[in-house]
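**Student:** predicted model, plus sequence, below.
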Amino acid sequence: MAKDSSFDIVSEVEMQEMDNSVNQAMKEISQRYDFKGSKAQIQLEKDSLKLTAEDDYKINAMLEILKGKMIKRGLSPKCLDSGKIEGASGGTLKQTIEIQKGLSKEKAKEVTSHIKELKLKVQAQIMDDKVRISGSKIDDLQKVIQSLKAKDFGIDLQFTNLR
């Protein structure tokens, strides 16, 4: 009897790469003509980013610069959950952006229901902030991975621990 194979579906963010992306974005912002003399700033906190600038145009431009730097460093912008732009002290505006880590219960249920719709001989098991898929045939597991890559769940999915 063949041993079952399995893999995990996770949604993780490499925080060192996020820090590098923020630093590169701040360097570009400090050198851009349209940001000269402004109070534009991106701060990386534990699980969030804080953008501060004089107007919403600059906040949106900073966010686009940051997303470009993230893509170059191999991070998906899907992990960013933008909040609304609010007023701050000193006539500036701020925006808090949450960095999503792990699969929420709703997303995990959505992933497992999609896997069940494939009607392959695999089992999906929700484990805290990840989903473990197991099955006897590696080909079935690879079909699951291909199907999940093709469907957009609104978050960045990684596939780990294939054995």
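**Tutor:** Now that the structure is in, tell me what you want to look at.

**Student:** going by C-alpha atoms from here, please, whenever you check contacts or count neighbours.
**Tutor:** Will do.

**Student:** what about the helices in this protein?
**Tutor:** Assigned by DSSP state H, the chain shows helices spanning 15-31, 56-72, 105-117, 138-150.

**Student:** got the contact list for the second one?
**Tutor:** Helix 56-72 has contacts (CA atoms under 8 Å, 6 or more residues apart in numbering) with 17-18, 21-22, 24-25, 29, 35, 40, 42, 51-53, 76-77, 85, 93-95.

**Student:** TSV for the helices of the chain, including mean neighbour count and distance to residue 3?
**Tutor:** As requested, the helices of the chain are exported to TSV (neighbours: other CA atoms under 10 Å; distance: least, CA to CA, whole Å):
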stretch	mean neighbour count	distance to residue 3
helix 15-31	17	35
helix 56-72	18	38
helix 105-117	15	21
helix 138-150	15	11
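
**Student:** redo those helices as JSON lines? Include distance to residue 160.
**Tutor:** Formatted as JSON lines, the helices of the chain follow (distance: least, CA to CA, whole Å):
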{"stretch": "helix 15-31", "distance to residue 160": "18"}
{"stretch": "helix 56-72", "distance to residue 160": "20"}
{"stretch": "helix 105-117", "distance to residue 160": "15"}
{"stretch": "helix 138-150", "distance to residue 160": "11"}
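
**Student:** pasting the second one now:
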Amino acid sequence: MASEHSFDITAAIDKQEIKNAFEQAKKELDTRYDLKGIKTEIEFSEKENIFKLSSSSEAKLDVLKDILISKLIKRNINSNAIKELSKENGAMYRLNLKVNDSIDSESAKKINKAIKDSKLKVNSSIRGDEIRVVSKQIDDLQSVMRLVKNLNLELNLTFKNLK
């Protein structure tokens, strides 16, 4: 039995799941009766992880957003990981949504501080865009997992490499 146990906290999102959710949302757009006759589009930029939604109606733009987010949730992508970048009004209404798939330094510091303030017997360290948590007891690691989930950060946090 190992003397120390550890796991990593990351915000990585499976790119294939994002693509699948995008394709499902596009299919639903084609079949929705309430969107017939209204110009609506969904695009996805893989390099920047940005969804570009556009519609001729602001109400239908909100429907597009709801469809996309529901498909992402069904693919186990947390809705907190979707951040609204910009919203444009005009002849066409446009909305840009970014998928946040990495832990920024501010969020990493916040997670690290919450772990230290919990007074659990664990050590945590920031390693690039992930946080390594080490402890002698697995129960303490599970407590850290619950603590981090309850922080309600705008990230799709996952725990991996539990050893």
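**Tutor:** Yes, it's here. Because the structure is predicted, anything quoted here is derived from the model rather than measured.

**Student:** quick one on the thing from earlier: which one of the helices of the first structure lies nearest to residue 159 of the first structure?
**Tutor:** Evaluated over the helices of the first structure, closeness to residue 159 of the first structure peaks at helix 138-150, with 7.6 Å, by CA to CA.

**Student:** read off where stretch 107-126 of the first structure ends up in the second structure.
**Tutor:** Under TM-score structural alignment, the match for stretch 107-126 of the first structure in the second structure covers residues 107-126.

**Student:** which residues sit against that stretch?
**Tutor:** For stretch 107-126 of the second structure, the external contacting residues (CA under 8 Å, 6+ apart) are 129-136, 140-141, 144, 147-148, 151, 153.

**Student:** and the end-to-end length of it?
**Tutor:** This stretch, stretch 107-126 of the second structure, spans 11 Å end to end (CA to CA, to the nearest Å).

**Student:** sorry, back to before: between the helices of the first structure, which one is closest to residue 6 of the first structure.
**Tutor:** Nearest of the helices of the first structure to residue 6 of the first structure, taken as CA to CA: helix 138-150 at 7.5 Å.

**Student:** the closest one against the second structure, how far on average?
**Tutor:** Superposed on the second structure, helix 138-150 of the first structure shows a mean distance to its aligned partners of 1.5 Å (mean CA distance after the TM-score superposition for the first structure).

**Student:** report the angle between that helix and helix 105-117.
**Tutor:** Between helix 138-150 of the first structure and helix 105-117, the angle comes out at 130 degrees (axes from the mean of the first three to the mean of the last three CA atoms, to 10 degrees).

**Student:** where in the second structure does helix 138-150 of the first structure fall?
**Tutor:** Against the second structure, helix 138-150 of the first structure falls on residues 138-150 (TM-score structural alignment).

**Student:** same question for stretch 60-76 of the first structure.
**Tutor:** With TM-score structural alignment as the criterion, stretch 60-76 of the first structure aligns to 62-78.

**Student:** how far off centre is the matching stretch?
**Tutor:** Relative to the mean C-alpha coordinate of its chain, stretch 62-78 of the second structure is positioned 11 Å out (CA atoms, centre = their mean, to the nearest Å).

**Student:** what of stretch 149-163 of the second structure?
**Tutor:** Remark: stretch 149-163 of the second structure is offset 10 Å from the chain centroid, using CA atoms, centre = their mean.
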